[in-house]
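Peer 1: this one's sequence-less:
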């Protein structure tokens, strides 16, 4: 599971005068069902990058290290990489300095091969920015476990165990006796029975002694449980401060979850999106399965609300746009706050080699500077990267009727972009 610490470590990597090779590869089985598909994509990237490097002023040592990186990546894809459920692959390599870090993800990445004096961390930082992290806390009256769920994976971060005292002081005998000796549940029933038998104003000394002892035990246990829940709440807040999860899921028996939730900091309580039945004794696969169900439900509702906001704001003076042409127009003016795309959608288009403007037409004059555009195989992928570079949020939707009617692209805007008649004509 990646974190911002991974990005910091890569940025701090001491490569000296050696260059770092970064491979970002789309291995999505829906778009590339066979291994040969993504292998061919890599070979084409390799061919183009080698041609580009021929013009670079690099020492023989640096060139040898880069070529060793290429060869190791090729061998890894051929002999070692197991795609399984993964849809994206990221590899950082620097043979001269011993760097080799392959990372697999359950989301697709843009296929790109970058060779430069430092690691290309944009794919990592965009993943951290675009996909939410979830904290999961499961509690009982004695134990708690804290997890992080991110990109379909679960990692345990801490476990807390606070034993509820098994013995309490008995004032009558001046001894420490076990809670089992008092028979807490049985005494509660017994006390109720004796009250009903004795009638109004009745009672006896034995019942009073047991009642006092029982209440003492109850208060003693309740104090320890409250202390336990408070300790979990403090640990959870520290975990949030260090790992910055976006939402929180709680698990355990309802009475325990209720007690724990009452001790949470208000800022964390506001991030709760649901509960699971799992408790501290549950296995990791069980907890992950339950958590993903809550996450999928919450994300589905959030995405539906986002599409509705865009639809409601779509108009001449609104801050919502539907369709490729108006969305690209807003994106090229830096006005997109949230870009929404159909997951896996591809569409050819054009890009200006001079200013980088994206167009719907593969060969047309750039509406900004008039330069002839160059054809690009995937306009959607280019739009996503442009949005990330601008600091916009990118949301992927599997299927949605409003998005299907809008050519697979829509956006929520920061501000109204200036009207551009050239873009409108290009979309016609």
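Peer 2: Yep, it's here. Fair warning: this is a prediction, and the values are worked out from it, not measured in the lab. Numbers count the residues shown, from 1 in each chain.
Peer 1: switch to C-alpha atoms for all contacts and neighbour counts from now on
Peer 2: OK.
Peer 1: off-centre distance for stretch 128-143?
Peer 2: On the basis of Cα atoms, centre = their mean, to the nearest Å, stretch 128-143 sits 11 Å off its chain's mean C-alpha point.
Peer 1: buried residues in that stretch?
Peer 2: 128, 131-141, 143 (16 or more other Cα atoms under 10 Å).
Peer 1: helices - which of the residues you listed land there?
Peer 2: residue 128 (DSSP state H).
Peer 1: tell me which of the buried residues of stretch 128-143 fall in strands.
Peer 2: Judged by DSSP state E, the buried residues of stretch 128-143 include 134-139, 143 as members of strands.
Peer 1: show me the contacts for residue 135.
Peer 2: Residues counted as contacts of residue 135 (Cα atoms under 8 Å, 6 or more residues apart in numbering) are 146-149, 240, 245-249.
Peer 1: for the top helix by length along the chain, packing partners?
Peer 2: In the chain, with assignment by DSSP H, the single longest helix is helix 205-243. The helices and strands touching helix 205-243, judged by 3 or more Cα pairs under 8 Å, 6 or more residues apart in numbering; DSSP states H and E, are strand 167-170, helix 179-182, helix 184-198, helix 254-261.
Peer 1: buried sites along that helix?
Peer 2: Applying a neighbour-count criterion of 16+ other Cα under 10 Å, one finds 207, 210-211, 213-214, 217, 221, 224-226, 228-233, 235-237, 239-240, 243 buried in helix 205-243.
Peer 1: hold the first one in mind and look at this next one:
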């Protein structure tokens, strides 16, 4: 969903970006519509009336109110109309800006990365995707393993080797099938379940990039009910992401303190973003800062200056310069990690980055 928003080319008409909590287990439809009408009224001075009308019609006539959250982006002049429901709620928010306001969306996606879940046995494998608390089964591969040999001695040992070779081939086939799924689905991480022996054999058949993306492994029966598996995966993901985020903060702030390939604080990080050096941008999702951006060269600053020090163009006001920073990071192939309430990150200015060079 981010691709059309990141590649959007601004026009003279602004983009209306809207996020709504539409969780009908927590609030009434009438309450949401009241919030929406308030937003549309507030946006009337800046936004194209056609965009506001399209948004109101969408919620009045098209939206099915099944999702817990929804994001809407509209700019008729720029050919932008994008709506997307989500299984997680947003905080109600709208912005009218030259470019799409993607901070809430990026925070949601970075907090709920997409996992490939694999269950393996000697006979079969099951593949799933997991994101935002939901598990979806893709299918898998299956085969048959020869039965046990009743004779003893050399014949039995030879037959057992035959069974083991057959099982290894099954796991290899499963690894090849998942590799194709990985290439198609673009998972961020992988979690593998099964016996310790089967998980190890399966893992050895995976290509290097997938092995590097393994978040954790666990013991599981191949026929575990999907509801039980979902509960287990939720717990595994929570533990992994907590540990991963703590390590990211520690690594970035240690590197920044030593003056190595990292930054901390707003302006140093903004400069690194503009230069395309940011590999991982780390920020608190609650941290917002007004700033200036150059429409010509992309220079960004939180300082009260009017002229770009790089190309001498007039700078444009930005109510939240972090929206521009994370969008530019993503455009240049970097990753954004959002982390709420981390005291070490707060001490560093609520924003930091790990650099490519």
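Peer 2: Perfect, thanks for sending it. This one's a predicted model, so the numbers in the text were calculated from it and none came from an experiment.
Peer 1: coming back round to it: out of the helices and strands packed on helix 205-243 of the first structure, nearest to residue 66 of the first structure?
Peer 2: Closest to residue 66 of the first structure of these, according to Cα to Cα: helix 254-261, at 53.1 Å.
Peer 1: by contact count, what packs against the following helix or strand past that closest one?
Peer 2: Following helix 254-261 of the first structure in sequence order, the next helix or strand is helix 266-269 (DSSP states H and E). Contacts defined by 3+ Cα pairs under 8 Å, 6+ apart place helix 266-269 of the first structure against no helix or strand at all.
Peer 1: mind redoing it with 10 Å?
Peer 2: Applying 3 or more Cα pairs under 10 Å, 6 or more residues apart in numbering; DSSP states H and E, we find helix 266-269 of the first structure packed against helix 205-243, strand 247-251.
Peer 1: for that helix, give me every contacting residue.
Peer 2: For helix 266-269 of the first structure, the surrounding residues in contact (Cα atoms under 10 Å, 6 or more residues apart in numbering) are 233, 236-237, 240, 245-249, 261-263.
Peer 1: and those as JSON lines, adding distance to residue 395 of the first structure?
Peer 2: Below are those laid out as JSON lines (distance: Cα to Cα, whole Å):
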{"residue": "233", "distance to residue 395 of the first structure": "31"}
{"residue": "236", "distance to residue 395 of the first structure": "28"}
{"residue": "237", "distance to residue 395 of the first structure": "28"}
{"residue": "240", "distance to residue 395 of the first structure": "24"}
{"residue": "245", "distance to residue 395 of the first structure": "18"}
{"residue": "246", "distance to residue 395 of the first structure": "15"}
{"residue": "247", "distance to residue 395 of the first structure": "17"}
{"residue": "248", "distance to residue 395 of the first structure": "20"}
{"residue": "249", "distance to residue 395 of the first structure": "22"}
{"residue": "261", "distance to residue 395 of the first structure": "30"}
{"residue": "262", "distance to residue 395 of the first structure": "33"}
{"residue": "263", "distance to residue 395 of the first structure": "34"}
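Peer 1: between those residues, which is nearest residue 339 of the first structure?
Peer 2: Relative to residue 339 of the first structure, the closest of the contacts of helix 266-269 of the first structure is residue 246; by Cα to Cα it sits at 19.3 Å.
Peer 1: chain neighbours aside, what residue packs nearest to the aligned partner of residue 172 of the second structure in the first structure?
Peer 2: If you follow residue 172 of the second structure across to the first structure using TM-score structural alignment, you land on residue 230. Of all residues not flanking residue 230 of the first structure in the chain, residue 263 sits nearest, at 5.7 Å (Cα to Cα, 6 or more residues apart in numbering).
Peer 1: got it, and residue 293 of the second structure?
Peer 2: residue 300 (4.5 Å).
Peer 1: I'd assumed residue 320 was in contact with the one you found.
Peer 2: No: taking Cα atoms under 10 Å as the definition, residue 300 of the second structure is not a contact partner of residue 320, at 11.1 Å.
Peer 1: more neighbours: which of those two?
Peer 2: Between residue 300 of the second structure and residue 320, counting by other Cα atoms under 10 Å, residue 300 is the more crowded of the two (26 against 17).
Peer 1: related to what we said a few turns ago, can you add distance to residue 255 of the first structure and give the ones in strands among the buried residues of stretch 128-143 of the first structure back as TSV?
Peer 2: Listed next are these as TSV, based on distance: Cα to Cα, whole Å:
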residue	distance to residue 255 of the first structure
134	23
135	20
136	17
137	15
138	12
139	10
143	14
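Peer 1: pick out the most distant pair among those.
Peer 2: Every pair of these checked by Cα to Cα; the farthest is 134 and 143, at 20.2 Å.
Peer 1: can you pull out the helices in the second structure?
Peer 2: Applying DSSP H to the second structure gives helices spanning 2-6, 29-43, 49-57, 103-111, 153-185, 196-205, 208-212, 226-257, 266-274, 321-331, 343-347.
Peer 1: export the buried residues of stretch 128-143 of the first structure as TSV, with columns for distance to residue 193 of the first structure.
Peer 2: As requested, these are arranged in TSV below (distance: Cα to Cα, whole Å):
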residue	distance to residue 193 of the first structure
128	60
131	57
132	54
133	52
134	48
135	46
136	42
137	39
138	37
139	33
140	30
141	28
143	34
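Peer 1: out of the buried residues of stretch 128-143 of the first structure, flag the one nearest to residue 7 of the first structure.
Peer 2: Of all those, residue 128 has the smallest distance to residue 7 of the first structure: 9.7 Å, by Cα to Cα.
Peer 1: from residue 353 of the first structure, how far off is the closest residue to residue 149 of the first structure other than its chain neighbours?
Peer 2: Leaving aside its chain neighbours, residue 149 of the first structure sits nearest to residue 134 (5.1 Å; criterion: Cα to Cα, 6+ apart). Noted for residue 134 of the first structure: a distance of 40 Å to residue 353 of the first structure, by Cα to Cα, to the nearest Å.
Peer 1: ok, residue 5 of the first structure next?
Peer 2: On the measure of Cα to Cα, residue 5 of the first structure and residue 353 of the first structure end up 35 Å apart.
Peer 1: the more surrounded of the two?
Peer 2: Counted by other Cα under 10 Å, residue 5 of the first structure and residue 353 do not tie: residue 353 has more neighbours, with 13 against 10.
Peer 1: thinking again about what came up before, dump the helices and strands packed on helix 266-269 of the first structure to JSON lines, plus distance to residue 329 of the first structure.
Peer 2: Below are those laid out as JSON lines (distance: least, Cα to Cα, whole Å):
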{"stretch": "helix 205-243", "distance to residue 329 of the first structure": "36"}
{"stretch": "strand 247-251", "distance to residue 329 of the first structure": "33"}
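Peer 1: out of those, which is closest to residue 415 of the first structure?
Peer 2: The nearest among these, by Cα to Cα, is strand 247-251 at 28.0 Å.
Peer 1: before I go, just wanted to say thanks for your time.
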